[in-house]
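A.B. asks: here's my sequence, what's the structure:
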Amino acid sequence: MPAQFQTVQPVRAYQRVVEQVEEAVLTGALKPGERLPSERELMAQFGVSRSTVREALRVLESGGMVRSRPGDPHGPLVLPYSPAGLEKSMSRLAHLDQLSLAELLQFRMMVEGGAYLLAARLRTDAQLAEMRGALDAMERAVDRGPTAFSEADLAFHDTVARMSGNMLIIICSQVVHGVVLDMIAGKLQKAPDPRAVMAETLDHHQQALAAVRAGNGQLAADLARAKLYEYYADHLSSEERTALKWLVDGR
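C.D. replies: Predicted coordinates:
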């Protein structure tokens, strides 16, 4: 069978400028607080037009990598690392069509499992009270319908992520949760008995809270992964379900 090729996508000049600046920042050749050359100097160094330089700087600024003002004689300022910038980049990736639901769920299983393991180890009385408060908010949201309940559900998981004390876990949790929010609400709305589904979810979260309070992070992580599999398995193919089941069973 002859080889199958994909259409080649043209790369614009400004993208090459962005790539080189990003590479310089990532390798440390450019450090936070330093400045890029002026627009005129960038035009000369890259051999491109002013509009190309400005488009590249716009992209870099939207990604939180530099702060730029057209015509600034001092050149664009390289900004320090920003969690908000990372979250924005990951959100764009998570919404790409090439990223499947199965991949998102696999990632969420791993992230939430790790969050529960750490939360059970690092928990404080104040954090346990916050987790209890998030669960109470879920209970109150039952009467307000699927959308309100789904938002309260994700707020509970965000609380667990914060308890991990790991900024990357917090950011990753928020990104993935935002992608699946509509799906959670849609599943509840289509359920023959949405209140029964919400009651089951509350019971699961009660068990997870009890496991964290007891310091049993492994049980809490197992509960979280099993619930995710149960909740979303019918949206996946048999092959995708098998891959997720490995994470649930640990084999």
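
A.B. asks: going by C-alpha atoms from here, please, whenever you check contacts or count neighbours.
C.D. replies: OK.

A.B. asks: ok, and for stretch 135-145, which residues are buried?
C.D. replies: For stretch 135-145, burial by neighbour count (16 or more other Cα atoms under 10 Å) applies to Leu135, Ala137, Met138, Glu139, Ala141, Val142.

A.B. asks: er, stretch 60-76 actually
C.D. replies: For stretch 60-76, the neighbour count (16+ other Cα under 10 Å) marks Leu60, Glu61, Gly63, Gly64, Met65, Val66, Arg67, Ser68, Gly75, Pro76 as buried.

A.B. asks: how far away from the center of its chain is that stretch?
C.D. replies: 26 Å (Cα atoms, centre = their mean, to the nearest Å).

A.B. asks: what residues does that stretch touch?
C.D. replies: With contact meaning Cα atoms under 8 Å, 6 or more residues apart in numbering, stretch 60-76 is reached by 18, 22, 35-39, 54, 57-58, 77-82, 85, 88-89.

A.B. asks: in helices, which of those residues fall?
C.D. replies: Among those, the members found in helices (DSSP state H) are Val18, Glu22, Glu39, Arg54, Leu57, Arg58, Gly85, Lys88, Ser89.

A.B. asks: ok, the last one - how many residues close by?
C.D. replies: Translated: Ser89. The number of residues packed near Ser89 is 15, by other Cα atoms under 10 Å.

A.B. asks: contact partners for it?
C.D. replies: By Cα under 8 Å, 6+ apart, the neighbours of Ser89 are Gly63.

A.B. asks: all helices of the stretch 151-251 of the chain, in order?
C.D. replies: Under the criterion DSSP state H, counting those that start in this stretch, the stretch 151-251 of the chain contains helices at 167-190, 194-213, 217-232, 238-249.

A.B. asks: can I get those helices in CSV including mean neighbour count?
C.D. replies: Listed next are the helices of the stretch 151-251 of the chain as CSV, based on neighbours: other Cα atoms under 10 Å:
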stretch, mean neighbour count
helix 167-190, 18
helix 194-213, 18
helix 217-232, 20
helix 238-249, 15
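
A.B. asks: include distance to Glu130 when you put the ones you listed into a markdown table, please.
C.D. replies: Formatted as a markdown table, these follow (distance: least, Cα to Cα, whole Å):
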| stretch | distance to Glu130 |
| --- | --- |
| helix 167-190 | 16 |
| helix 194-213 | 11 |
| helix 217-232 | 17 |
| helix 238-249 | 27 |
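
A.B. asks: second chain to compare with the first, below:
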Amino acid sequence: MTDTAPARAWRVVLEKIEDDLLAGTLGPGDRLPPERELAATLGVGRSSVREALRVLEVMGLIRTATGSGPTAGAIVTATPQGGLAQLLRLQVAAQGFSIPDVYETRLLLEEWAVAHLAGLDEPDLSDAHTTLDAMEAEGLSVEDFLALDAQFHMRLTEVSGNLVVSATMAGLRETIESYIRGGAQRIPDWAATGARLRHEHAEILRAIEAGDADTAQRVVRGHITGYYADAGLPSPSEA
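C.D. replies: I've put the predicted structure just below:
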């Protein structure tokens, strides 16, 4: 079989697999049908199937292996959200998004997340509390502290339940961590800054647990903008 419109044919395959992932018909660990079967079912050429699989592999949604046996073929390795995070990481790497743009996006996502959590009856903040406790350890290096800081913020977006928000934050995480680490070198009194950040984390959790969305948003905005100012990082207004 030959493709009459290969530019569109591979998209037919891609959309079919994406639909199955979103519907839950396919999930992590599942194996895709063989190329020949997909081509026959969808009425496209095998070259179009291979092109669609290459796109999905770049997005981090599947892993392909040649040969025979249980590890051969195409296997789903992530959810659509995981693919979105991977795609965004690639875009960040290719485009080199500016700090102000990432900064502004982070504010939008995190302010929404904490306000949403404050509106829930019993948000599960156990992982965020565990991370905050880990940040109290004596002798914690700046590098480890900042890794836990990033984890704390990821916990809040993850528990919000909005998969697009959490996937976007996951895709931006490496970029956020990189310039936050770089900015830490410009902070003259790290001990004081670290203590303030821990205090603000606790304030955010208290506001969420009290159902106070306005305070949660105000504290998380001040928390993020305060660190950027201390670290000499450019804000959106300076772009």
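
A.B. asks: list only those of the contacts of stretch 60-76 of the first structure flagged as buried.
C.D. replies: Of those, these count as buried by 16+ other Cα under 10 Å: 18, 22, 35-39, 54, 57-58, 77-79, 88.

A.B. asks: columns distance to Ala233 of the first structure on top of those, output as TSV?
C.D. replies: Formatted as TSV, these follow (distance: Cα to Cα, whole Å):
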residue	distance to Ala233 of the first structure
Val18	40
Glu22	39
Arg35	50
Leu36	49
Pro37	52
Ser38	54
Glu39	52
Arg54	46
Leu57	43
Arg58	41
Leu77	47
Val78	44
Leu79	42
Lys88	28
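
A.B. asks: so where is stretch 176-190 of the first structure in the second structure?
C.D. replies: Using TM-score structural alignment, stretch 176-190 of the first structure corresponds to residues 172-186 of the second structure.

A.B. asks: which residue sits closest to the aligned partner of Glu112 of the first structure in the second structure, ignoring its sequence neighbours?
C.D. replies: Residue pairing (TM-score structural alignment): Glu112 of the first structure is matched to Glu110 of the second structure. Excluding the flanking residues, the one nearest Glu110 of the second structure by Cα to Cα, 6 or more residues apart in numbering is Thr157, at 6.8 Å.

A.B. asks: check the gap between the aligned residue in the first structure for the one you found and Leu168 of the first structure for me.
C.D. replies: Matched across to the first structure, Thr157 of the second structure falls on Ala161, judged by TM-score structural alignment. Separation of Ala161 of the first structure from Leu168 of the first structure (Cα to Cα, to the nearest Å) stands at 9 Å.

A.B. asks: now Ala65 of the second structure: how far from Leu205 of the second structure?
C.D. replies: 45 Å.

A.B. asks: now do Val159 of the second structure
C.D. replies: 13 Å.

A.B. asks: common neighbours of these two, please.
C.D. replies: Contacts common to Val159 of the second structure and Leu205, judged by Cα under 8 Å, 6+ apart, are Leu125.

A.B. asks: tell me how far Tyr179 of the second structure lies from Asp121 of the second structure.
C.D. replies: Distance from Tyr179 of the second structure to Asp121 of the second structure, by Cα to Cα: 35 Å.

A.B. asks: same thing with Ala207 of the second structure?
C.D. replies: Ala207 of the second structure is 13 Å from Asp121 of the second structure, where distance means Cα to Cα.

A.B. asks: what touches both of the two?
C.D. replies: Joint contacts of Ala207 of the second structure and Asp121 (Cα under 8 Å, 6+ apart) do not exist.

A.B. asks: after whichever strand or helix holds Leu60 of the first structure comes which helix or strand?
C.D. replies: Using DSSP states H and E, Leu60 of the first structure falls within helix 50-62. Proceeding N to C from helix 50-62 of the first structure, the next assigned helix or strand is strand 66-67, under DSSP H and E.

A.B. asks: can you pull the contacts of the spatially most central residue of the first structure?
C.D. replies: Centroid-nearest residue in the first structure, with Cα atoms, centre = their mean: Val175, separated by 2.4 Å. Counting by Cα under 8 Å, 6+ apart, Val175 of the first structure touches Glu87, Met90, Ser91, Ala94.

A.B. asks: cutoff 6 Å now
C.D. replies: Going by Cα atoms under 6 Å, 6 or more residues apart in numbering, Val175 of the first structure touches Ser91.

A.B. asks: repeat for Ser166 of the second structure
C.D. replies: Here Ser166 of the second structure is in contact with Thr157, Glu158 (Cα under 6 Å, 6+ apart).

A.B. asks: how much space separates it from Phe145 of the second structure?
C.D. replies: When distance is defined by Cα to Cα, Ser166 of the second structure is 21 Å away from Phe145 of the second structure.

A.B. asks: same thing with Gly45 of the second structure?
C.D. replies: From Gly45 of the second structure to Phe145 of the second structure the distance is 52 Å (Cα to Cα).

A.B. asks: what's the answer for Thr157 of the second structure, then?
C.D. replies: Thr157 of the second structure is 19 Å from Phe145 of the second structure, by Cα to Cα.

A.B. asks: likewise for Arg181 of the second structure?
C.D. replies: As for Arg181 of the second structure, its distance to Phe145 of the second structure is 10 Å (criterion: Cα to Cα).

A.B. asks: then Arg198 of the second structure?
C.D. replies: 10 Å.

A.B. asks: how about Ala40 of the second structure?
C.D. replies: Distance of Ala40 of the second structure to Phe145 of the second structure, given as Cα to Cα: 54 Å.

A.B. asks: now Leu120 of the second structure
C.D. replies: Using Cα to Cα, Leu120 of the second structure is found at 29 Å from Phe145 of the second structure.

A.B. asks: and those two? Which one has more around it.
C.D. replies: Of the pair Leu120 of the second structure and Phe145, Phe145 is the one with more neighbours under other Cα under 10 Å, namely 20 against 13.

A.B. asks: count the residues that sit near Val114 of the second structure.
C.D. replies: 29.
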